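Participant: what follows is a predicted protein model with its sequence.
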Amino acid sequence: MRILFLGDVMGRTGRKAITDRLPGLRSDWRLDFVVVNGENATGGAGITPDHAKSLLAAGVDCLTLGDHAFDQKDMLSYIESEPRILRPLNYAKNAPGRGARLFDAPGGRKVLVAQALGQVFMKRPFDDPFSAIDTVLKAHPLGGLAQAVVIDIHAEATSEKMGMGHWCDGRASLVVGTHTHVPTADAQILTSGTAYLTDAGMCGDYDSVIGMQKLEPMRRFVTGMGKERFTPAEGEATLSGVFVETDDRSGKATKVRMIRLGGRLSPAMPD
């Protein structure tokens, strides 16, 4: 199976990059399944139903969220009616929506997608992500019920993301980190066959401070005082993420490539 995961969509410029380019990429790269983290798609804080609909219409099969899952209050009700949107597994117990789902893929195949929030350096003490993911993986064995398994670990600490990768090695097709908006250069296939990338980066304008216009973040770093609200940068976006090929029988990864397309970052595309 040919799977594309794209990192955190940042504001209008990130949305536009996906809606403009993803339909062509699905065809050109013969993609079977596309997962996108959309938790910053609306003004850098959450995602509205309308913006979610536009990304899904562009060819996204699954939208994952994160710690900003419900910053846009309409998502509280919309997520109950749209099964293609996932919030973190270990969010509040009474949160609406689901944190994992088995999706249909071409040829009668199934793809499990799950997301968990990290605990290290996060603002809230979320439940243990390792136990949450473990429960889902035991219920959906790789190569059995699911021909592919994608895990989005939404976390600050690279060590915690790496721990999740090794925790899932051999039980997932791909473990990929999100949240920091900074892409890492460590795409690899782990010992037991799981593709791994510490952070997919963002789909947004990299002439910025993690997707925000530069002046206000720099002012706060220098003076310790805020003057204005953070505003997403609106230059040309780079699509950033990871491409994985898997073996349908075992579900394990056979190829992994970082994706950098357009904008300011050097291009990297699948073979």
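Facilitator: Structure received.

Participant: from here on, contacts and neighbour counts on C-alpha atoms
Facilitator: Noted.

Participant: could you point out the helix or strand that follows the host helix or strand of Asp50?
Facilitator: Asp50 is part of helix 49-57 when elements are defined by DSSP states H and E. Per DSSP H and E, the first helix or strand lying C-terminal to helix 49-57 is strand 62-64.

Participant: what does the helix or strand that that following strand is followed by contact?
Facilitator: Sequence-wise, the next helix or strand downstream of strand 62-64 (DSSP H and E) is helix 75-81. For helix 75-81, the external contacting residues (C-alpha atoms under 8 Å, 6 or more residues apart in numbering) are 47-49, 69-70, 85-86, 96-97.

Participant: go again with 7 Å.
Facilitator: Contacts of helix 75-81 with the rest of the structure, by C-alpha atoms under 7 Å, 6 or more residues apart in numbering, involve 48-49, 70, 85, 96-97.

Participant: now swap in stretch 51-65 and tell me
Facilitator: Residues contacting stretch 51-65 (C-alpha under 7 Å, 6+ apart): 19, 22-23, 33-39, 84-88, 115.

Participant: which ChimeraX command selects the buried ones in the residues you listed?
Facilitator: For the buried members of those, the matching ChimeraX selection, counting by 16 or more other C-alpha atoms under 10 Å, is:
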select :19,22,33,34,35,36,37,38,39,84,85,86,87,88,115
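
Participant: dropping in the other structure now:
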Amino acid sequence: MPSNDTVNILFIGDIVGKPGRNVVKAVLPKLIDHYNAELVIANGENAAGGFGITEKVAEELFSYGIDILTTGNHVWDKKETLPFIAKEPKILRPLNYPEGVPGTGSTTVKTKNNQIVAVVNVLGRIFMNVLDCPFRTTKEEIERLKKDTNLIIIDFHAEATSEKLAFAFYLDGKVSAIIGTHTHVQTADERILPKGTAYITDVGMTGPENSIIGFRETEVIEKFLTQMPKKFEVPATSAILSAVHIEINSSDGLARKIERISIRQF
């Protein structure tokens, strides 16, 4: 069982289509047992056919043991997302959307060991949609959340490594972990920053391994060759699960450990 002074959290990288959902179903229960995970967070913005998320797909992922779903720039790809995300606090859209956008960018949840953890979802601006400043918006939200908990996990959905690193050092010591998502390629730079925040530039993808960031190679290559629009499909191949395990000191909210996880399912 987890000790009272430690919180163990699993964060699963961007789930892509049915192959991603299937590998979560097959592997997640074992990971929860192995790491004594008290909370499971996953990025689900590509979980429905590779683009967006639906209520049905979200409920499927919750049934596999995921507690909170984060998203990113593909959050609105399915039209039916708008009404259900407004009423489902377990699904986050980026915090830095303008006021009036449905849904929420942060939430608090109780772990299995009755610890309160805050989860924040925020979108970068380099090579992405230009939203409100992720740095200032997130800092303000952290100050609000600190009234309830010092255990704060951030999904920073961004393209540029420089922006992710700058964001991480800006908030180092103020949050428990900053987990990068979006590029679908797991980076080998997981570490505890100088002031105690766990960090990885990109947690990676959970989906078809023999693909180009989750999509069939032929269409993606053809688009690069011709520069013409193509419909991308998620291939039904063997899958990979990418994640991190984060161990946090519950008294000060700072990270003790971050470990990369990469599991191939044949």
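Facilitator: Ah, there it is. None of the values given here were measured: they were computed from a predicted structure.

Participant: residue range for stretch 129-140 of structure 1 in structure 2?
Facilitator: The alignment of stretch 129-140 of structure 1 onto structure 2 (TM-score structural alignment) spans residues 134-145.

Participant: identify all contacting residues around the matching stretch.
Facilitator: 96, 122-124, 167.

Participant: state the span of structure 2 onto which stretch 229-241 of structure 1 is aligned.
Facilitator: Counting by TM-score structural alignment, stretch 229-241 of structure 1 falls onto residues 231-243 of structure 2.

Participant: list the buried residues in that stretch.
Facilitator: Of all the residues in stretch 231-243 of structure 2, those buried under the rule 16+ other C-alpha under 10 Å are 232-236, 238-243.

Participant: give me the residues contacting it.
Facilitator: Contacts of stretch 231-243 of structure 2 (C-alpha under 7 Å, 6+ apart): 10-13, 17, 19-20, 23, 49-50, 203-210, 214-216, 219-220, 260-266.

Participant: measure the residue located most distally from the centre of structure 1 to Ala185 of structure 1 for me?
Facilitator: Taking C-alpha atoms, centre = their mean as the measure, the residue most remote from the mean C-alpha position of structure 1 is Thr223, 32.8 Å away. Distance of Thr223 of structure 1 to Ala185 of structure 1, computed by C-alpha to C-alpha, to the nearest Å: 32 Å.

Participant: ranges for the helices of the stretch 1-150 of structure 2?
Facilitator: For the stretch 1-150 of structure 2, applying DSSP state H, counting those that start in this stretch gives helices covering 17-35, 55-63, 81-85, 134-145.

Participant: for Thr111 of structure 2, which of the ones you listed is the nearest?
Facilitator: Of all these, helix 17-35 sits nearest to Thr111 of structure 2, with 12.6 Å by C-alpha to C-alpha.

Participant: mean distance, that closest one to its aligned residues in structure 1?
Facilitator: Once the two models are superposed, helix 17-35 of structure 2 sits on average 1.4 Å from its counterpart in structure 1 (mean C-alpha distance after the TM-score superposition for structure 1).

Participant: check which helices and strands that helix sits against.
Facilitator: Helix 17-35 of structure 2 makes packing contacts with strand 205-208, strand 239-249 when contacts are defined by 3 or more C-alpha pairs under 7 Å, 6 or more residues apart in numbering; DSSP states H and E.
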